[in-house]
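Participant: no FASTA, just this:
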């Protein structure tokens, strides 16, 4: 699973496509690449409005289409280039849309994904860990480790902040409809935390105490991390720091 900053990597022959091709050569014919795509949503502000107003505000919006809607700009240019390459497999969820290429692409994405709590039980993240995946960070911001959302779902806390969102989506028959999603708050966090984003703190703690392969790709400081080990560390860290005294 790749999180990458093209700016951090620097100039590459063929640009973003060249980076994807290099990654494909690195994992080989038996490997698989996975990217979080999400979805560009120019009406995301609607979900900050009172719930009874949202359906009307979305009535004239273009519906989410897994095959056509661009990736969320916040996940970076490389993810959108990856999405558009012929042969990339994508799943149908506006908040948890992933793209995959390679041997296990369909196995990771083909099974139905939970509509609610899409980063928890039965999620693509869970399948990724079960497949003994690795997280590759190529100069990415330290708070961009999507796998840690699975840790948020697994940690046992008395309360976690949840959100309700409305999306306009295409159904399997091609008819648009408005659906709701309920999930842990994966934007502002499952609880208030002082200082920097706790995803950053967890990653830095992991890199300080656990084993990761470190190196430089282009000009980008990079890490290759065993997903299962990072997940176990994150759950333990959350238990230690989030549990009430």
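Facilitator: Now that the structure is in, tell me what you want to look at. On a predicted model such as this, the values are computed, not experimentally measured, just so you know.
Participant: Going by C-alpha atoms from here, please, whenever you check contacts or count neighbours.
Facilitator: Fine.
Participant: and the closest residue to residue 189 other than its chain neighbours, how many neighbours does it have?
Facilitator: Sequence neighbours aside, residue 161 is the residue nearest to residue 189 in space, at 7.3 Å (criterion: C-alpha to C-alpha, 6 or more residues apart in numbering). By the criterion of other C-alpha atoms under 10 Å, residue 161 has 13 neighbours.
Participant: dropping in the other structure now:
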């Protein structure tokens, strides 16, 4: 498989010059994992994506953070400041991505020209024309909600590109959780040490909807996967083959609006 093969697959799917695209991908399913492709699979895909959107397009990925002190979340809120005391300050530019997000996101973060947002929990990366505006002014609390890069993705006509990604992998649906009219949504607090403008390290925290376990207790399949399956059944997306993977190109605003309505119908407690 060559970069040209990937580029042809993306073009057939509908990825075009000037597009704003949020990417979720499995290198293994694309045939770009180390076992099948050798080293450089992530770079080959990112080269193809850069070429597909051109200089006027924008790529975006969710990064998260591999935070070595996240064991403090097993402790009560009132104990966390003392547990974090003396730990290194979070460095949003250089901290590795959340391990479960995968190597492609880490390669994207390291790629020259990628801009990274400064929120340790809701960290995104973006590159090309609208990257700075997309990453600017991300809320500290509720980092996936109003004012977030996810809201901008929807407002600016962005698309979600899924390349062999797991069915529960549609980060934009976290924005739908904020839009859904549901009572008693579960919330969570994340604690960090960050360096202030004066360089002094301080304990801080972030309040947001529970993006780890979900905004409501839900038995069975992850509800993001259920939403994606229901949405794809409508046929409002484009699909095809990129590399060795089944791929979908989805209008971000459309699936977010659909997801919010789905949550209201299916996650509300019985009257």
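Facilitator: Nice, I can see it. Quick caveat: nothing in here was measured; it's all calculated off a predicted structure.
Participant: returning to that earlier point: wouldn't the residue nearest to residue 189 of structure 1 be in contact with residue 185 here?
Facilitator: Yes. Counting by C-alpha atoms under 8 Å, residue 161 of structure 1 sits close enough to residue 185 to count as a contact (5.7 Å).
Participant: circling back: tell me which residue of structure 2 lines up with the residue nearest to residue 189 of structure 1.
Facilitator: Residue 161 of structure 1 maps onto residue 186 of structure 2 when the alignment is built from TM-score structural alignment.
Participant: list the contacts for its match?
Facilitator: 209-210, 214-216 (C-alpha atoms under 8 Å, 6 or more residues apart in numbering).
Participant: residue contacts, the alignment partner in structure 2 of residue 234 of structure 1?
Facilitator: In structure 2, residue 234 of structure 1 lines up with residue 259, judged by TM-score structural alignment. Counting by C-alpha under 8 Å, 6+ apart, residue 259 of structure 2 touches 173, 176, 227.
Participant: What distance do you get for the match of residue 161 of structure 1 to residue 96 of structure 2?
Facilitator: As for residue 186 of structure 2, its distance to residue 96 of structure 2 is 28 Å (criterion: C-alpha to C-alpha, to the nearest Å).
Participant: Spatially nearest residue to the aligned residue in structure 1 for residue 142 of structure 2, not counting backbone neighbours?
Facilitator: Using TM-score structural alignment as the criterion, residue 142 of structure 2 maps onto residue 117 of structure 1. Leaving aside its chain neighbours, residue 117 of structure 1 sits nearest to residue 183 (4.4 Å; criterion: C-alpha to C-alpha, 6+ apart).
Participant: biggest helix in structure 1 by residues?
Facilitator: Using DSSP state H to assign secondary structure, the helix with the most residues in structure 1 is helix 227-242.
Participant: List of residues touching stretch 218-227 of structure 2?
Facilitator: Counting by C-alpha under 8 Å, 6+ apart, residues outside stretch 218-227 of structure 2 touching it are 167-170, 173, 259, 262, 267.
Participant: cool, stretch 233-253 of structure 2 as well?
Facilitator: So stretch 233-253 of structure 2 is contacted by 1, 5-6, 9-10, 12-15, 29-31, 153-155, 157-164, 172 (C-alpha under 8 Å, 6+ apart).
Participant: Quick check: the spatially most central residue of structure 2 vs residue 269 of structure 2, distance?
Facilitator: The residue lying closest to the centre of structure 2 (C-alpha atoms, centre = their mean) is residue 62, at 2.9 Å. According to C-alpha to C-alpha, residue 62 of structure 2 stands 31 Å off from residue 269 of structure 2.
Participant: Just the element for residue 34 of structure 1, please.
Facilitator: Taking DSSP states H and E as the criterion, residue 34 of structure 1 maps to strand 32-36.
Participant: so that strand aligns onto which residues of structure 2?
Facilitator: With TM-score structural alignment as the criterion, strand 32-36 of structure 1 aligns to 58-62.
Participant: buried set for that stretch?
Facilitator: Buried residues in stretch 58-62 of structure 2, counted by 16 or more other C-alpha atoms under 10 Å: 58-62.
Participant: cool, stretch 153-173 of structure 1 as well?
Facilitator: Buried, per 16+ other C-alpha under 10 Å, within stretch 153-173 of structure 1: 153-155, 160, 165-170.
Participant: where's stretch 238-245 of structure 1 relative to the chain centroid, distance-wise?
Facilitator: 24 Å (C-alpha atoms, centre = their mean, to the nearest Å).
Participant: what does it rub up against?
Facilitator: 152, 155-157.
Participant: TSV for those residues, including secondary structure and distance to residue 42 of structure 1?
Facilitator: Output for the contacts of stretch 238-245 of structure 1, formatted as TSV (DSSP: H, G, I helix; E, B strand; the rest coil; distance: C-alpha to C-alpha, whole Å):
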residue	secondary structure	distance to residue 42 of structure 1
152	helix	27
155	coil	32
156	coil	34
157	coil	33
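Participant: from those residues, which single one is nearest residue 175 of structure 1?
Facilitator: residue 152 (33.8 Å; C-alpha to C-alpha).
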